[in-house]
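Visitor: Model the structure of this input:
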Amino acid sequence: MAEQSETLSDLPLAFSIPARHARGRIVRLDGVLNEILSAHKYPPLIEKTLAEALVLAALLGSAIKDDEGQLTIQAQTEEGAIDLLVCDYKDGALRGYVKHDPEKLAVLPANATLFGLFGKGYLAITFDRKVPEEKGSGRYQGIVPLEGDSLCSAAEHYFVQSEQIPTLIRVAIDHVDGPDGPRTVAGGIMLQHLADGEEGRERLHVRLDHPEWEHVSILAGSIKPQELTDSALPLEEIVWRLFHEEDQVRISTASRISKGCRCDPVHIRDVIARFAADERTEMAEDDGNITVNCEFCSRQFPISLASFDN
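Guide: Below is the predicted model:
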């Protein structure tokens, strides 16, 4: 185990256990999570669901090595209280939002199931990586039904079905009182069996019951929810508690996570300028502004119609 540092919140920690052909990530979201949630003022059940999705996005997105890569998680249905949930992660920047039906939400219990929230829906996980043009598209998307007890369960199913990688994901969410008032803390851990074994050995990813995977998944599954959400507990300490009996555990940190809405008034104006003058006139409201809403940061951007050259 590497020497401990104080990795507490908003900084993902990667780890690997070479002898067990396992790799993982662990993250705790605190300041950045509350910055994202405070922009929306969602009901508690929606906040909890979005917090879980943001942790998933941080766990998956922080594994993208190049600076131009993006991870997007989208859960969608036409039947449930939640119509659409979107989160994405790009170069350390995390953002997300939820569209929901207040009337359907009002009749759900506080501990509503995944099916109660979404009904019959699907989970789409998209990886966009920057690759040379001659190598084709760097986009890969997997879609699975929204099944199981949580978004984590659906994500585990995604990796088993779409990528054939045995995966364990655990997420915990807590509400705590701090000097600045109540806040939400969410943490998660993801453990995976490496896709390939050593040369000459069977391909490990086709065996969910491989003894090495069973061993490390049991250890990772023993994590307590309060460990993930304790903002005073270093992530290195959690990894040590889980895997201290292993011969070697390698750890490293990824990019620090920040709230990342990429809306930009200049860019928005440039996009609107591509429309014909008569189309822009139809977009404008009575005050002479074209108002663009950003769902991610809950902000409105009024662009004056008079600022365009006809």
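Visitor: C-alpha from now on. contacts and neighbour counts both.
Guide: OK.
Visitor: Now do the helix or strand that contains residue 216: distance to the chain's middle.
Guide: Secondary structure assignment for residue 216, by DSSP states H and E: helix 211-221. Using CA atoms, centre = their mean, to the nearest Å, the mean C-alpha position of helix 211-221 is found 24 Å from that of the whole chain.
Visitor: Please apply the same query to stretch 225-233.
Guide: On CA atoms, centre = their mean, the centre of stretch 225-233 falls 19 Å from that of its chain.
Visitor: now the end-to-end length of that stretch.
Guide: 12 Å (CA to CA, to the nearest Å).
Visitor: one step back: need the contact partners of the helix holding residue 216.
Guide: 20, 21, 22, 166, 168, 170, 191, 193, 208, 242, 243 (CA atoms under 8 Å, 6 or more residues apart in numbering).
Visitor: Okay, buried residues for it please.
Guide: Of all the residues in helix 211-221, those buried under the rule 16 or more other CA atoms under 10 Å are 213, 216, 217, 220.
Visitor: For the next helix-or-strand element following it, buried residues please.
Guide: Sequence order places helix 225-229 as the next helix or strand after helix 211-221, per DSSP H and E. Residues of helix 225-229 classed as buried by neighbour count (16+ other CA under 10 Å): 225, 227, 228, 229.
Visitor: Alongside the first, I'd like the structure of this one:
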Amino acid sequence: MSKTSEGSPSDGAPSTDWDRVLPFQLDALGVRGRLVRLSHALDEIIERHGYPLAVARPLAEAMVLCVTLATSLKYDGIFTLQISGDGPIRLLVTDLTTDGALRGYAQFDSWKLAVALGSGNEDAPEGYVPKLFGQGRLAFTVDQGQHTERYQGVVPLEGATLADCAHTYFRQSEQLPTGIKISARREASEGGHHWHAAALMVQQMPELDAGRIDVDLEQREDDWRRAVILMASATEAEMLDPALPGTKLLYRLFHQERPRQFEPRAFAARCRCSRDRIDRVLRSIKREELDDLRDKTGRVAVKCEFCSTEYTYDDRDLDRIYASAA
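Guide: You can find the predicted model right below:
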């Protein structure tokens, strides 16, 4: 079910529409899009790890990009975005399930990061991808279960920002023309730190889907350029303003095109790890190879990279696991 923005939404209380995607469509331009804004989910995922800001902000941007791309697809399973490189940040991984469970983590070299940032710098610099990731790749994976074929798209890390890298993917994969803008910011508060991240995406619709078969190529190109210019006019302050509802932001940007807004979809930070899952992983490893995982008490300790939950196993636990595999 959709609704059409016919006038400016009224001013009111601070927006509560964070951790959501708001799909919309610009029928006059033959363009569809989505506005994704994350806040509390980022706080839960990022702050528990204590990442330095230069790692945390790229992770926040990767997570909002993951949600933006995942919600533009039709799938039933898990969408994963992975960025790997030979720079100070070795790996960023974030994934989203179709039921709205979001998670993510980073791996980095503290010494290389300090050298790359230089003295007195804490945040990731503008155009940080080459400096912090080096040479690497961006991979998107859609996993719909063991009885289906996994889809994966891989492109080199080309560009100064993650949005640039996503544009490279769409160009090289011959997808529909797509524009993406991403912003992320961490602010200090009495309770610690608080995150806001947002992404705007516009995508040209197929002629048939847009009902514009009679529109000539030149007009379609002009309409597409207009949509991208309007999207790019969004400021970081607008995208990350916690008091600005997403509906009002879309009205500010696209009111002349009378955007149709669809039902929003919510997300939450939720890890999928469990003791049963860890049991299955350990069962796949020879017992004598687990000695490297033992802590000072002699127990095998396994820590989830996503949520930092630690699962410990004494010898009786291991007896149970390997007995069930016999």
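Visitor: mean shift of the helix holding residue 216 of structure 1 relative to structure 2?
Guide: Aligned to structure 2 and superposed, helix 211-221 of structure 1 gives a mean residue distance of 0.9 Å (mean CA distance after the TM-score superposition for structure 1).
Visitor: That helix corresponds to what range in structure 2?
Guide: Alignment of helix 211-221 of structure 1 against structure 2: residues 222-232, by TM-score structural alignment.
Visitor: hmm, back to that, which of the buried residues of helix 225-229 of structure 1 sit farthest apart?
Guide: 225 and 229 (6.6 Å; CA to CA).
Visitor: who touches both of the two?
Guide: Common contacts of residue 225 of structure 1 and residue 229 (CA under 8 Å, 6+ apart): 172, 173.
Visitor: and the closest residue to residue 96 of structure 1 other than its chain neighbours, which of the three is it?
Guide: Of all residues not flanking residue 96 of structure 1 in the chain, residue 87 sits nearest, at 4.0 Å (CA to CA, 6 or more residues apart in numbering). Taking DSSP: H, G, I helix; E, B strand; the rest coil as the rule, one finds residue 87 of structure 1 in the strand state.
Visitor: mind checking which helix or strand the residue positioned nearest the centre of structure 1 is in?
Guide: Most central in structure 1 under CA atoms, centre = their mean is residue 57, positioned 1.4 Å from the mean C-alpha point. If you go by DSSP H and E, residue 57 of structure 1 is part of helix 44-61.
Visitor: which other helices and strands contact that helix?
Guide: strand 22-29, helix 31-38, strand 70-77, strand 82-90, strand 93-100, helix 151-162, strand 167-178, strand 181-193 (3 or more CA pairs under 8 Å, 6 or more residues apart in numbering; DSSP states H and E).
Visitor: at 7 Å instead, please
Guide: On a contact count with 3 or more CA pairs under 7 Å, 6 or more residues apart in numbering; DSSP states H and E, helix 44-61 of structure 1 meets strand 22-29, strand 70-77, strand 82-90, strand 181-193.
Visitor: Please identify the buried residues of the third one?
Guide: Along strand 82-90 of structure 1, these residues count as buried under the neighbour rule (16+ other CA under 10 Å): 82, 83, 84, 85, 86, 87, 88, 89, 90.
Visitor: Report the inter-axis angle for it versus strand 93-100.
Guide: 180 degrees (axes from the mean of the first three to the mean of the last three CA atoms, to 10 degrees).
Visitor: from the buried residues of helix 211-221 of structure 1, which single one is nearest residue 290 of structure 1?
Guide: Among these, and counting by CA to CA, the member closest to residue 290 of structure 1 is residue 220, at 51.1 Å.
Visitor: hmm, back to that, gap between the helix holding residue 57 of structure 1 and the chain center?
Guide: That offset, for helix 44-61 of structure 1, works out to 6 Å (CA atoms, centre = their mean).
Visitor: and what of stretch 81-89 of structure 2?
Guide: 15 Å.
Visitor: now do stretch 35-48 of structure 1
Guide: Using CA atoms, centre = their mean, the offset of stretch 35-48 of structure 1 from its chain centre is 15 Å.
Visitor: Check stretch 171-184 of structure 2 too.
Guide: The answer for stretch 171-184 of structure 2 is 14 Å, by CA atoms, centre = their mean.
Visitor: so how far is the first residue of that stretch from its last?
Guide: 24 Å.
Visitor: Same check on stretch 28-45 of structure 2?
Guide: OK, stretch 28-45 of structure 2 end separation, CA to CA: 39 Å.
Visitor: In structure 1, what range does it match?
Guide: Stretch 28-45 of structure 2 covers residues 19-36 of structure 1 once aligned (TM-score structural alignment).
Visitor: Out of the helices and strands packed on helix 44-61 of structure 1, which gets nearest to residue 252 of structure 1?
Guide: Nearest of the helices and strands packed on helix 44-61 of structure 1 (CA to CA): strand 22-29, 9.5 Å.
Visitor: hang on, the earlier thing: what's the average distance of the helix holding residue 57 of structure 1 to structure 2?
Guide: Following the fit onto structure 2, the mean deviation recorded for helix 44-61 of structure 1 is 0.8 Å by mean CA distance after the TM-score superposition for structure 1.
Visitor: Mind listing what's buried along that helix?
Guide: Per 16+ other CA under 10 Å, helix 44-61 of structure 1 contains these buried residues: 45-61.
Visitor: With stretch 19-34 of structure 1 instead?
Guide: Buried residues in stretch 19-34 of structure 1 (16+ other CA under 10 Å): 20-34.
Visitor: now do stretch 121-135 of structure 1
Guide: 121, 122, 123, 124, 125, 126, 127, 128, 129.
Visitor: residue range for stretch 176-186 of structure 2 in structure 1?
Guide: So stretch 176-186 of structure 2 sits over residues 165-175 in structure 1, by TM-score structural alignment.
Visitor: Tell me which residues touch the alignment partner in structure 2 of the residue nearest to residue 96 of structure 1, please.
Guide: Matched across to structure 2, residue 87 of structure 1 falls on residue 94, judged by TM-score structural alignment. Counting by CA atoms under 7 Å, 6 or more residues apart in numbering, residue 94 of structure 2 makes contact with 63, 66, 80, 81, 82, 103, 104, 105.
Visitor: let's see it at 6 Å
Guide: Listed by CA atoms under 6 Å, 6 or more residues apart in numbering, the contact set of residue 94 of structure 2 reads 63, 80, 81, 103, 104.
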